[in-house]
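Undergrad: no sequence for this one, just the structure:
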């Protein structure tokens, strides 16, 4: 095959990859909008369930609230300087219950992510994604008719086990991009996240203003309408539209590189090399596999450690603004909107425009994002020292929010790109689903445990100590990342040149 023919085929594959990436972006945006609608509705939904069954200790909700209340009282008695948040009594109990539901969701994601990744490698990305969409539709239907807390809990469990869209979107983009465009494609996932988390909660807040009676709970049976069933119906409509769109527009990408780009003459002639050269290459491939596994383990561990502290600090941010500055819902929305919009602009206007080799570029962006996160946490800790109850937030709070935005725009997306580029070089990328699944699972463990740790430190030692610990920890993680993770993950490519 001539070089001109190879260039034409490569250009066609790149154009097809860009089209598929756009399809993935639109589908993921619809999915995140559907997912985030429930976020501002969760506290009031729990209040509605509590009004119906919270006082009955024989129900699951009643027993859970009773247990949480008992633990909160013990914590207050053991710590005379407990935060004002804990002193809110029953209201704090509902917030703690909401936090437990969030941790349960992340824990289920941690369990299921490796299985979704391996299923995508075995049965195909498209088929696995459509199966996840079926689960998403099922949990939303159950949400609509969750007239009791037990039914709502079942719906959330199904949701945690079915949400593989983000992971599979990363895998599909890894299939259709090469080493020079990988991180640009992964940034689309981050942009979809930022836009979805900016718009979705606002849509949910609109439904939160509707009176409970218009979408409230019937006291007749378990499958009565849920609180804010109209929001659930809108979420279901988004999921149905997404499923139809993906079914029509998304092709299978498992063998995309093999089908779109035939082997070059040099690759086809590999089998004609002398036996001594082939034997040497096999030995180098074996050592490379060991190196690759070591790099993947380090990336997974650093992902867990980073999200452990980042998600914990992020989770307590709304507690801080409520506890210290008495932010209203509108003010909370402005702060979170500032983070989301800033992250979107950074990803679209900065991250995707940075040139350079993907691996080196990704490592640089991850390091910058982690440093920005550490500096942002220090700013928030400074804000806590300066601020007093009922005072106005200083610019330190907004500087800290900007640090969060930079971290959101860079770290996780670029880490996903690095993981997708780590392979032994002697095989195709058809195990990308497994690698990204294990990577996501490690991160979800951090998202499960991080809020518990951060809230404990926040309530026991105060917000200033909490964010200072977070800043120091993220700085240490950043140093470990720069020291332990190589920018190039293809040592075999160098070895081949010597044969």
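TA: Cool, got the structure. Quick caveat: nothing in here was measured; it's all calculated off a predicted structure.
Undergrad: When you work out contacts or count neighbours from here on, use the C-alpha atoms and nothing else.
TA: Fine.
Undergrad: Now for residue 457: which residues touch it?
TA: 463, 465-466 (C-alpha atoms under 8 Å, 6 or more residues apart in numbering).
Undergrad: hmm, 10 Å instead?
TA: Counting by C-alpha atoms under 10 Å, 6 or more residues apart in numbering, residue 457 makes contact with 451, 463-467, 469.
Undergrad: Okay, one more to line up with it:
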């Protein structure tokens, strides 16, 4: 494993820890700043605003990294995030905190640039494996971050913001001293119209060889939002679990997912190929969802966690397949579009699944998992038959 890859993966891990640090204490901080107990609407609006910033800025940062190089865009985002978290540490009003969270959403869009960096330094045959590493590092960060944030929040409510600022300063220093440029910027004239996120989306769907795969990617992201949205509600309703058992189940879920993405994605994709690896992961996840829907014993959920983790193999394989169909000069733009689409799915998904769950929870709470299965079944023809166009490198001048 080369030095540049290690630096990027470590940076992603620290970035994910920094993001996760804030989750446990944000509601309490909002109550303190607003002097109000009821902050659910404001909290939801902040989460939605954060996702909206990802949608708008991921294509922009991805495109800028194609134009000016990955390293400077990453460093600007890391430095900006460090300053932003410092401001939020001492934010005297809720307005400043809200603005800070919106800026945090902008800088978090640099994940698209990190993914493009990995694409640059990785041969096509190894991309699924390294995207698996990337997902595993993000998973590790989201396991450590909330735990650390909760502990720090007990010491000082704003301490997690300060810790997040420090992590971003470390990332900036690593990029400055250790990270080489993976792809020099273009020397062509810069067109400000290119930073429009909607033009990037229009650019992506103009390629007939990836339209269906983009729909599948959105579908994966949409269904993926069900776990963070419904898991707590479902385990409370079906098993009567409290916070401790819910936390244990989520931690084990995350641990199995990290192991699967880090250790299994590469070998399975090499063995089956990208499309069959997608189907492999989807098969295990669908099986787990069906069994969880129909079997009410608590131990079944724990027994199914490895099956859910095997389902995580499909995402990196799909992302690798998409990169094979776009020019090397446009990988930043592609990753920005993918992150933008995922952010929209993360806004719509929770709204959809919570409404459906409210209708099912009394008579059959497990039915929500069958809704996810139905969506996956609808995507199967697109996975099986929507990828008939020969892979190759395409640019705006060649869309056939």
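TA: Good, I have the coordinates. Just so it is clear, the structure is predicted and the values come from calculations on it, not from any experiment.
Undergrad: After superposing, what score do the chains get?
TA: The TM-score (TM-score structural alignment, normalised by the length of the second structure) is 0.85; 374 aligned residues with a C-alpha RMSD of 2.7 Å.
Undergrad: For the stretch 51-200 of the first structure, which segments count as helices?
TA: With helices called from DSSP state H, counting those that start in this stretch, the stretch 51-200 of the first structure shows them at 60-78, 90-123, 125-144, 149-162, 165-176, 182-208.
Undergrad: What sits closest to the counterpart of residue 366 of the second structure in the first structure if chain neighbours are left out?
TA: Applying TM-score structural alignment, one finds that residue 366 of the second structure aligns to residue 464 in the first structure. Distances taken as C-alpha to C-alpha, 6 or more residues apart in numbering place residue 381 nearest to residue 464 of the first structure, at 4.5 Å, with adjacent residues excluded.
Undergrad: which residue in the second structure lines up with the one you found?
TA: Under TM-score structural alignment, residue 381 of the first structure pairs with residue 293 in the second structure.
Undergrad: With residue 249 of the first structure instead?
TA: Under the alignment (TM-score structural alignment), residue 249 of the first structure pairs with residue 178 in the second structure.
Undergrad: try residue 294 of the first structure
TA: Checking TM-score structural alignment: residue 294 of the first structure goes with residue 208.
Undergrad: gap between that match and residue 19 of the second structure?
TA: Distance of residue 208 of the second structure to residue 19 of the second structure, computed by C-alpha to C-alpha, to the nearest Å: 35 Å.
Undergrad: Tell me which of the two has more neighbours.
TA: residue 19 (21 against 13; other C-alpha atoms under 10 Å).
Undergrad: still on that earlier bit, what's the following helix or strand after the strand or helix carrying the match of residue 381 of the first structure?
TA: According to DSSP states H and E, residue 293 of the second structure maps onto helix 274-294. Later in the chain than helix 274-294 of the second structure, the nearest helix or strand by DSSP H and E is helix 298-311.
Undergrad: Whichever helix or strand comes after that following helix: average distance to aligned residues in the first structure?
TA: Using DSSP H and E, the helix or strand that follows helix 298-311 of the second structure in sequence is helix 314-323. Its aligned residues in the first structure lie a mean 2.0 Å from helix 314-323 of the second structure after superposition (mean C-alpha distance after the TM-score superposition for the first structure).
Undergrad: quick one: the helix or strand following helix 314-323 of the second structure to chain centroid distance?
TA: Toward the C-terminus, helix 314-323 of the second structure is succeeded by helix 331-360 as the next helix or strand (DSSP H and E). Computed by C-alpha atoms, centre = their mean, to the nearest Å, the separation of helix 331-360 of the second structure from the middle of its chain amounts to 10 Å.
Undergrad: what's the mean deviation for helix 331-360 of the second structure versus the first structure?
TA: Mean deviation for helix 331-360 of the second structure: 1.2 Å (mean C-alpha distance after the TM-score superposition for the first structure).
Undergrad: That helix relative to helix 70-89, how many degrees between them?
TA: 40 degrees (axes from the mean of the first three to the mean of the last three C-alpha atoms, to 10 degrees).
Undergrad: packing partners for the helix or strand that helix 331-360 of the second structure is followed by?
TA: Following helix 331-360 of the second structure in sequence order, the next helix or strand is helix 367-385 (DSSP H and E). Other helices and strands packing on helix 367-385 of the second structure, by 3 or more C-alpha pairs under 10 Å, 6 or more residues apart in numbering; DSSP states H and E, are helix 211-239, helix 274-294, helix 331-360.
Undergrad: Return the set of buried residues in the shortest one.
TA: Pointing back at helix 274-294 of the second structure there. Across helix 274-294 of the second structure, burial judged by 16 or more other C-alpha atoms under 10 Å covers 274-293.
Undergrad: got it, and the first one?
TA: Judged by neighbour count (16+ other C-alpha under 10 Å), helix 211-239 of the second structure contains these buried residues: 211-226, 229-230, 232-235, 238.
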